[in-house]
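Participant: coords please:
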Amino acid sequence: MKINYKYIPVYVSIILSIGILIGGFLDFSNQNQFSNNKSSKAKLNQLIDFINNEYVDELNTDSIVNKTVDNILAQLDPHSVYIPASEQAEVAENMKGDFVGIGVRFYVYKDTVAVVEPMENGPSANAGIKSGDRILYADGAKLFGRKLPADSLFAKFKGEEGSRVVLTIYRKSEKKKINFTIRRGVIPLKSVDIGLMLNPATAYIKINRFAETTYKEFKTNLTRLKKQGAKSLIIDLRDNGGGYMEEAIAIADELLSNKKLIVFTKNKKGKIDKTYATEKGDFETGKITVLINENTASASEILAGAIQDNDRGTIVGRRSFGKGLVQREMDFEDGSAVRLTVARYYTPTGRSIQKPYVKGVEQYFKESELRFKNGELYDKDSIKVADSLKFKTPKGRIVYGGGGIVPDVFVPLEFENADEATVFLMESGIVGNFVFEQLDKNRNAFKGLSLEEFLKKMNATDRYFDVFNQFLLKHVPGIQLEKSKAIVKRYLNAEFSKQLYGEKAYFDIVLKDDVMIKRVLNKK
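Facilitator: Take a look at the predicted model:
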């Protein structure tokens, strides 16, 4: 009989995991301490044997250890975390910047895998797969009518680079089945959503996270935009939770002149490592604006802090999250890993932007919610900063530490009388699903229309707003959209445009009325 770990005395679990962590992470210089540690580990290993061999019920000691490792790490800081072996591959892939697959964005619609769009120049697009196609079989395995979980579907489409998979699709517009042989290829996972010109002189680059390829993506976009005449650059780090610190540093190096301090770290032994900008840099003189909000964190704050502390540009938005801890990933033999905080980082003026976590992990993450309640997201004067954490930039500007990057230009949470829940909803996946279903009913109705003609047609009616309202009542009961009609229609137009004309069309529409962008461009 398998039993839950809670039936074992809690102290046994804690001792087991402390032994594992002591063996893996702590470095003792005192020989007596080392001897004690060795003796403790031997005792703990023996205890595990006692439980496995003698305990009255059958027990999975691995599950006890894993859960207890989680509990112990939670006592350290909010960002020291355990990654089970079952999740490690997915986590690593997301940060790697690409994967091998067939290259489609799909949606399970009425128990059938529907292609929302094949990725541009990807294996499926090159083979002739189209938006709206239903994937019925993959190498003879039935995919429809089975309610397969997403990970099972991904497993069918992923594989070794160059390997083949035979897809049987149903094309609704032609009412026929077609077989395609797809050769799997490397599919990029973009960390730079878009790079475009907002006007003849102002470029915009949106970074969603800092993965292995972020600097390369940023540099490619920056080079292209400079050729288009960019003299001013807006870097959008809103809702960017961070990632690889090195990628943020590399981008800062493109923007800062030689020998400017970008960031420094300090570990428990007091060792300080400083990172400076080098002679290279493709945008060291043009105007820079960085957009941040309450979900901008970690590596994003390193980049924003380097720009602010060097008087290199203007930070616009709302106070960032406040994560100033550096993690290093350490692997276990079973394929799992721990990300352990090994240092703190400091911005060039010497400030730590790590917010307090003495009240525990739960309260730490709830702090962001408290910003809604205390009015900070609507009024800059509600931001609480301590005078003891005041620092000065080289030009004498006052900046603050102790909990995020405080912007130079504050832009309140403002959604044209729309409540926050509505806006967050409009930026969620449910809108994409709705739009796909509407397009799927009659794609031919949109054929041959230019983007301008399409938008004119959409703005002339409330048809899709009304249908979306009814659609939501099935999924999000009680939500009211009437007072937010303008912004709902804008996001609907943007999503329709994205699925019909591409991602740039989406951003062109959304950014046109973006409050922070308007502030930067001095538009009302």
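
Participant: C-alpha only now, for contacts and for neighbours.
Facilitator: OK.

Participant: ranges for the strands of the stretch 351-500 of the chain?
Facilitator: Counting by DSSP state E, counting those that start in this stretch, one finds strands in the stretch 351-500 of the chain at the ranges 390-392, 398-400, 409-410.

Participant: quick check: longest strand of this structure.
Facilitator: If each strand of the chain is counted by residues according to DSSP state E, the longest one is strand 337-346.

Participant: counting contacts, what elements does that one pack onto?
Facilitator: strand 81-83, strand 261-267, strand 325-331 (3 or more C-alpha pairs under 8 Å, 6 or more residues apart in numbering; DSSP states H and E).

Participant: figure out which of these is closest to Asn45.
Facilitator: strand 325-331 (19.9 Å; C-alpha to C-alpha).

Participant: mind listing what's buried in the closest one?
Facilitator: Under the neighbour-count criterion of 16 or more other C-alpha atoms under 10 Å, strand 325-331 has 325-327, 331 buried.

Participant: which of these lies closest to Leu413?
Facilitator: For the buried residues of strand 325-331, the nearest to Leu413 is Leu325 (27.0 Å; C-alpha to C-alpha).

Participant: spit out the contact partners of the spatially closest residue to that closest one that is not a sequence neighbour.
Facilitator: With C-alpha to C-alpha, 6 or more residues apart in numbering as the criterion, Leu325 has its nearest non-adjacent residue at 4.5 Å, and that residue is Arg344. Counting by C-alpha atoms under 8 Å, 6 or more residues apart in numbering, Arg344 touches 265-267, 324-326, 352.

Participant: what does Ser497 give?
Facilitator: 451, 503, 505-506.

Participant: tally of neighbours for the nearest residue to Phe34 once chain neighbours are set aside?
Facilitator: Closest residue in space to Phe34, ignoring its immediate chain neighbours: Phe28 at 6.1 Å, by C-alpha to C-alpha, 6+ apart. When neighbours are counted by other C-alpha atoms under 10 Å, Phe28 registers 12.

Participant: cool, and Gly281?
Facilitator: 17.

Participant: ok, and the closest non-adjacent residue to it?
Facilitator: Glu254 (3.8 Å).

Participant: sequence B follows; please return its structure for comparison with A:
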Amino acid sequence: MRNNRAQVRQPLLLAFALACGVLLGANPFRPSDQNPDGTARGYLKFKEILSYVDRDYVDTVDAEALSDYAISRMLERLDPHSTFIPAKQQQQASAFLQSDFDGVGVEFNLFHDTVTVVAPLSGGPGELAGLQPGDQILRLNGERVSGVQLTVEQMSAKMRGPRGSSVQFAVRRRGQNKPLNVAVTRNRIPNNSVDVAYMVDNQTGYLKISRFATGTYDEFKSALGDLRRQGMSRLVLDLRGNPGGYLDRATRIADEFIGGTRKIVYTDGKGDQYDTQTFSRVAGEFEEGPLVVMVDEGSASASEVIAGALQDHDRALVVGRRTFGKGLVQQPITLNDGSELRLTIARYYTPSGRCIQKSYKGGREAYEHELSNRQRHGEFFHADSIHFADSLRFRTDHGRTVYGGGGIMPDLFVARDTSAYSAYFTRLQSHNLVREFALKFYQEHKAELEGLRFEQFNATFRISDAQLQALSARAVNDGVKLDAAGMRRAAPLLRTQLKAYIARSTYGKAGYYTVLNDQDREMQQALQALSNTSSLLALGQK
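Facilitator: Okay, here's the model as predicted:
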């Protein structure tokens, strides 16, 4: 199951950038021969101190927790992406990069401290058992889950469980006087990383990848092949907010766009043990034809590898804003107790020689605030606020100038659109009122909506002023004071979001993203750029 995400990209995904950019393979680590005496002295010193604390400290201590803390603090002295994951957190951390899991198979959200089904996944156990959009989950296996202040993460953990196990739901359904009991047998649920793929028009495809997980390449190949069969001759690849993941999945996807034998990425580590070079090697699915890659400040690691390779080889036009700048490679090392060390072993470089990693010399705190500093300095809104040293200048295959020094700078800058945002809009979002209103509207007009083809809905459906007023009135009842100016400012975005959520309930993800992208400034700039991509790259201009 998944919680439904708002149009605004969540900072949670960006946090995963700290742990993504992972190499696969057997653990090649062995005891250090660089400074064996120093390593031995440090080990003995730590062991001695921990023993004294455990034996003699005035209060009882958790020696294992202290050890985990000390390891984490030690790694902070290295770089921002070397991390230690305790055994009890390792499964949750790894789940982000898994392509499936055992569970119920519903998208849900929390409305007024009540878990509400947004949509059962098509063909999943929840749908087969009869769960419907709008169902409010009151109890799970007899345990009350409504009105008890559960988080989304806690509810997700309760719904997951071994394949074949059963979970009993007590649900409140619109039009029913009494709660219904629904038994669901858990099964394998796909955890898709290709969010959506659809045809924008009769020749333009759109494909969005949210992360690079175990099944991403296979999902991508299937989606791209389907778009090609529908007549796609040009493509928008959306990597906005994608924090990375497995490097080999990203390079295989890049290979589908790059012809011949050309470098995709290389890594440089200590000595030559972790120095690698990855080249294109297969006849790809889409090696010719206009291609635009969309990125933003949330695109990191493996996303930057793809964007950098396609930009350096003049294969695609990169549209959006400068990417995160995460170019450190982590090797996952499973420790004896089930915990995991993800140790930085190398740096990523694009084919032209650009280092993707931004500076972290100011320390971890400065690094963690780097994106907010970009915003404060105007980088999200003005391309000329970004300055690069001449020493960081590189050339693409066609001679265009690109810059290193952290992240991938797009060829076509698109400012972040905040014109519709207001404090009032933020309060509506924080109370989940927009999604709740849309779901209620869908329930009340389900038959009418499902009688329309999506094309009819998209062309004719509009959120009226009266419906926005009803949303405001609902918000007042929830403690959100009326703000007429804030509502006027947010009205265009609210109309789009409400329509998109209604489309999600009625037509699925393709309908949801189609509605959002129709009003997305970055997407519209990408579509406009597609018609100019071939001539722009052929001329070697920027």
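
Participant: re the thing from before, now for the residue nearest to Gly281 of structure 1: what does it line up with in structure 2?
Facilitator: Matched by TM-score structural alignment, Glu254 of structure 1 corresponds to Glu256 in structure 2.

Participant: what residues are up against that match?
Facilitator: 282-287.

Participant: reformat the residues you listed as TSV; add distance to Gly123 of structure 2 and secondary structure.
Facilitator: Shown next, in TSV, are the contacts of Glu256 of structure 2 (distance: C-alpha to C-alpha, whole Å; DSSP: H, G, I helix; E, B strand; the rest coil):
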residue	distance to Gly123 of structure 2	secondary structure
Val282	34	coil
Ala283	34	coil
Gly284	31	coil
Glu285	29	coil
Phe286	31	coil
Glu287	34	coil
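
Participant: just give me the ones among those that are also contacts in structure 1.
Facilitator: Retained in structure 1 (both residues aligned by TM-score structural alignment, their matches' C-alpha atoms under 8 Å) from these: 283-287.

Participant: before we move on, back to that, buried residues in the longest strand of structure 1, which are they?
Facilitator: Applying 16+ other C-alpha under 10 Å to strand 337-346 of structure 1 flags 337-341, 343-346 as buried.

Participant: okay, and it goes to which residues in structure 2?
Facilitator: Against structure 2, strand 337-346 of structure 1 falls on residues 340-349 (TM-score structural alignment).

Participant: that stretch vs structure 1, average offset?
Facilitator: Superposed on structure 1, stretch 340-349 of structure 2 shows a mean distance of 1.1 Å to its aligned residues (mean C-alpha distance after the TM-score superposition for structure 1).

Participant: show me how far that stretch is from its chain's centre.
Facilitator: Relative to its chain's centre, stretch 340-349 of structure 2 lies at 20 Å (C-alpha atoms, centre = their mean, to the nearest Å).

Participant: repeat for stretch 60-75 of structure 1
Facilitator: For stretch 60-75 of structure 1, the distance to the chain centre is 26 Å (C-alpha atoms, centre = their mean).

Participant: repeat for stretch 259-267 of structure 2
Facilitator: That offset, for stretch 259-267 of structure 2, works out to 25 Å (C-alpha atoms, centre = their mean).

Participant: do stretch 299-317 of structure 1 as well
Facilitator: Worked out by C-alpha atoms, centre = their mean, stretch 299-317 of structure 1 lies 19 Å from the chain centre.

Participant: check which helix or strand the alignment partner in structure 1 of Ala70 of structure 2 maps to.
Facilitator: Ala70 of structure 2 maps onto Thr68 in structure 1, with residues paired by TM-score structural alignment. Taking DSSP states H and E as the criterion, Thr68 of structure 1 maps to helix 61-74.

Participant: report how many residues lie close to the aligned partner of Leu303 of structure 1 in structure 2.
Facilitator: Correspondence of Leu303 of structure 1 to structure 2, assessed by TM-score structural alignment: Ile306. If you count neighbours by other C-alpha under 10 Å, Ile306 of structure 2 ends up with 24.

Participant: then Asn293 of structure 1?
Facilitator: Neighbours of Asn293 of structure 1 using other C-alpha under 10 Å come to 26.

Participant: three-state assignment of Leu131 of structure 2?
Facilitator: Assigned by DSSP: H, G, I helix; E, B strand; the rest coil, the conformation of Leu131 of structure 2 is coil.

Participant: separation between the closest residue to it other than its chain neighbours and Ser301 of structure 2?
Facilitator: Computed as C-alpha to C-alpha, 6+ apart, the closest residue to Leu131 of structure 2 that is not its neighbour in sequence is Pro120, at 6.7 Å. Note on Pro120 of structure 2: its distance to Ser301 of structure 2, by C-alpha to C-alpha, to the nearest Å, is 32 Å.

Participant: again, but for Arg172 of structure 2
Facilitator: From Arg172 of structure 2 over to Ser301 of structure 2 (counting by C-alpha to C-alpha), the distance is 43 Å.

Participant: rewinding a little: buried only: go through the contacts of Glu256 of structure 2 for me.
Facilitator: 284-287.

Participant: biggest helix in structure 2, by residue count?
Facilitator: The residue-count maximum for a helix in structure 2 (DSSP state H) belongs to helix 484-507.

Participant: what range in structure 1 matches the very next helix or strand once past that helix?
Facilitator: Per DSSP H and E, the first helix or strand lying C-terminal to helix 484-507 of structure 2 is helix 509-518. Under TM-score structural alignment, the match for helix 509-518 of structure 2 in structure 1 covers residues 503-512.

Participant: what's the helix or strand for Leu310 of structure 2?
Facilitator: Here Leu310 of structure 2 is assigned to helix 302-312, by DSSP H and E.

Participant: now do the residue lying farthest from the centre of structure 1 against Gly132 of structure 1, distance only.
Facilitator: Largest separation from the mean C-alpha position in structure 1: Glu54, at 46.4 Å (C-alpha atoms, centre = their mean). From Glu54 of structure 1 over to Gly132 of structure 1 the distance is 59 Å, taken as C-alpha to C-alpha.

Participant: hmm, who's touching stretch 241-250 of structure 1?
Facilitator: 95, 208-215, 262-263, 295-303.

Participant: circling back: now the buried residues of strand 325-331 of structure 1 as CSV including distance to Ala486 of structure 1?
Facilitator: Listed next are the buried residues of strand 325-331 of structure 1 as CSV, based on distance: C-alpha to C-alpha, whole Å:
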residue, distance to Ala486 of structure 1
Leu325, 41
Val326, 42
Gln327, 43
Asp331, 50
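
Participant: is the aligned residue in structure 2 for Leu225 of structure 1 in a helix, a strand, or coil?
Facilitator: Aligned counterpart of Leu225 of structure 1 in structure 2: Leu227 (TM-score structural alignment). Under three-state DSSP, the three-state class of Leu227 of structure 2 is helix.
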